[in-house]
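Novice: Would you be able to build a 3D model of this:
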Amino acid sequence: MQIRALESADLQSISKLVSDVSNMDILPHFCRQGKSEFISRVIPDLEATMNPALFKSIVATELDQIIGFGAIREQNYITHVFVSKNAQGKGVGKALVNKLVSFADGKQVSLRASINARSFYEAIGFSATEPEGRFNGIRFIPMSMPLDKVK
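Specialist: Purely as a prediction, here's the structure:
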């Protein structure tokens, strides 16, 4: 597996990856409103991650195929971590998060974990900072990790 910076030519591949993973792992946890809101926000938001002035975005590849995608903004807020279903459980997510955390600046890094990803983030050192939240039907868990505890 290789991790590299996101390139503009990757947008179609990461859009498909995010859509596929979302349909299998994330959207089943949402009500109708949440599904609609997520679809209308997340896929279009991927284009914003192409802006290096706002985001550091990376992809994980294997045999020249994108198997993971991650982005961090403001050097301390992870906005996206998606790993293809076939690559889940093989360390790709952890490698992406570790690389994103290496860009972090400050005392901690934070994120809003999807319901299905809570145990993954807890296993790599994140803790819930608030109870489950909802925004227009999108369920999430606010989490953070002190940078001195990076695993």
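Novice: alpha carbons only for contacts and neighbour counts from here, please
Specialist: OK.
Novice: for M50, helix, strand, or coil?
Specialist: Secondary structure assignment for M50 (DSSP: H, G, I helix; E, B strand; the rest coil): coil.
Novice: measure the most centrally placed residue in the chain to V97 for me?
Specialist: For the chain, the residue lying nearest the average C-alpha position, counting by CA atoms, centre = their mean, turns out to be V81 (1.9 Å). Using CA to CA, to the nearest Å, one gets 7 Å for the distance from V81 to V97.
Novice: quick one: common contacting residues for these two?
Specialist: G70 (CA atoms under 8 Å, 6 or more residues apart in numbering).
Novice: Nearest residue to E37 in space, please, no chain neighbours.
Specialist: N136 (6.6 Å; CA to CA, 6 or more residues apart in numbering).
Novice: Tally up the residues packed near the one you found, please.
Specialist: Using other CA atoms under 10 Å as the criterion, N136 is surrounded by 14 other residues.
Novice: go on, M24?
Specialist: By other CA under 10 Å, the residues close to M24 number 11.
Novice: Check I141 too.
Specialist: I141: 21 neighbours (other CA under 10 Å).
Novice: So which residues make contact with whatever helix or strand it lives in?
Specialist: Following DSSP states H and E, the helix or strand that holds I141 is strand 138-146. The set of residues external to strand 138-146 that reach it, using CA under 8 Å, 6+ apart, is 29-31, 33-35, 37-38, 107-115, 118, 125-134.
Novice: among these, which ones are buried?
Specialist: Buried residues within the contacts of strand 138-146, defined by neighbour count using 16 or more other CA atoms under 10 Å: 29-30, 34-35, 37-38, 108-115, 118, 125-128.
Novice: Quick one: mark the members of these that sit in helices.
Specialist: Using DSSP state H, the members of the buried ones among the contacts of strand 138-146 that fall in helices are G34, K35, E37, F38, R118.
Novice: Could you also give me the structure for this next sequence, so I can compare it with the first?
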Amino acid sequence: MAGFVVGNIKLNEIDKAQTLIKSVFDKYIAPGYSPEGIRHFYEFITLEAIISRLITKSFMLAARTENEIIGVAEIRDYSHISLLFTAEAYHGNGVARTLIRTAIDKCLQKNKELKSITVKASPYAVPIYEKLGFSCSEPEQVLNGLRFTPMIRTLK
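Specialist: Presented below is the predicted three-dimensional model:
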């Protein structure tokens, strides 16, 4: 596998990130969601919605090879993972782990007292987050057609 680097997303990369998110969502997550849930997710990942969140309350990291974005993570309020997606060809190669590690470091720089980071994981992502050190904090829920399990990772 080619090497990759992780850093803040650039404004001109957000459309590429959105394309990556949608393609992975459509293949791995959407099949378990209702039409309402899919519609709500698509509204969440419009370019306008992403840019608005990045201006007000979130930051986004991108994992890049020389030629492409292979993963993205969006963190809200320096404490909650809103999005974490890796290109299919790079699943199992440490991209998500590196994105999470980098995001946690950035959150801790902002708030040295941060005790935990949370996520609302799709059914597909629960075992992935468990491998990344998260545990379920509540049973699976459905909100606006979106299925998720609240999860938390305690920070040392």
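Novice: which residue packs closest to the counterpart of the residue nearest to the centre of the first structure in the second structure, ignoring adjacent ones?
Specialist: In the second structure, the residue equivalent to V81 of the first structure is L84, according to TM-score structural alignment. Excluding its sequence neighbours, the residue lying closest to L84 of the second structure (CA to CA, 6+ apart) is A73, at 4.4 Å.
Novice: what residue of the first structure matches up with the one you found?
Specialist: In the first structure, the residue matched to A73 of the second structure (TM-score structural alignment) is G70.
Novice: how about whichever strand or helix holds its match: buried residues?
Specialist: If you go by DSSP H and E, G70 of the first structure is part of strand 65-73. By neighbour count with 16+ other CA under 10 Å, strand 65-73 of the first structure contains the buried residues I66, I67, G68, F69, G70, A71, I72, R73.
Novice: Return the set of buried residues in the helix or strand following that strand.
Specialist: Beyond strand 65-73 of the first structure on the C-terminal side, the first helix or strand identified by DSSP H and E is strand 77-83. By neighbour count, and taking 16+ other CA under 10 Å as the criterion, the buried residues in strand 77-83 of the first structure are Y77, I78, T79, H80, V81, F82, V83.
Novice: Generate CSV for those, with distance to L147 of the first structure as supplementary columns.
Specialist: Shown next, in CSV, are the buried residues of strand 77-83 of the first structure (distance: CA to CA, whole Å):
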residue, distance to L147 of the first structure
Y77, 12
I78, 13
T79, 17
H80, 18
V81, 18
F82, 21
V83, 23
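Novice: nearest to T61 of the first structure, of those residues?
Specialist: Of all these, V83 has the smallest distance to T61 of the first structure: 10.4 Å, by CA to CA.
Novice: How about that closest one, nearest residue that isn't a chain neighbour?
Specialist: Counting by CA to CA, 6+ apart, the residue nearest V83 of the first structure is G68, at 4.2 Å.
Novice: ok, residues contacting stretch 79-97 of the first structure?
Specialist: Identification of contacts with stretch 79-97 of the first structure by CA under 8 Å, 6+ apart yields 1, 3, 17-18, 20-21, 58-60, 67-73, 111-112, 124.
Novice: Buried by neighbour count: which residues of it qualify?
Specialist: Within stretch 79-97 of the first structure, judged by 16+ other CA under 10 Å, the buried ones are T79, H80, V81, F82, V83, S84, V92, G93, K94, A95, L96, V97.
Novice: do the same with stretch 43-57 of the second structure
Specialist: Neighbour counts over stretch 43-57 of the second structure (16+ other CA under 10 Å) mark I45, T46, I50, I51, R53, L54 as buried.
Novice: Name the residues that touch stretch 122-142 of the second structure?
Specialist: So stretch 122-142 of the second structure is contacted by 28-29, 32, 97, 121, 147-154 (CA under 8 Å, 6+ apart).
Novice: V142 of the second structure pairs with which position in the first structure?
Specialist: Residue correspondence to the first structure (TM-score structural alignment): V142 of the second structure is matched to R134.
Novice: Could you check how far that match is from K35 of the first structure?
Specialist: From R134 of the first structure over to K35 of the first structure the distance is 12 Å, taken as CA to CA.
Novice: can you check S57 of the first structure too?
Specialist: 24 Å.
Novice: Great, nothing more from me.
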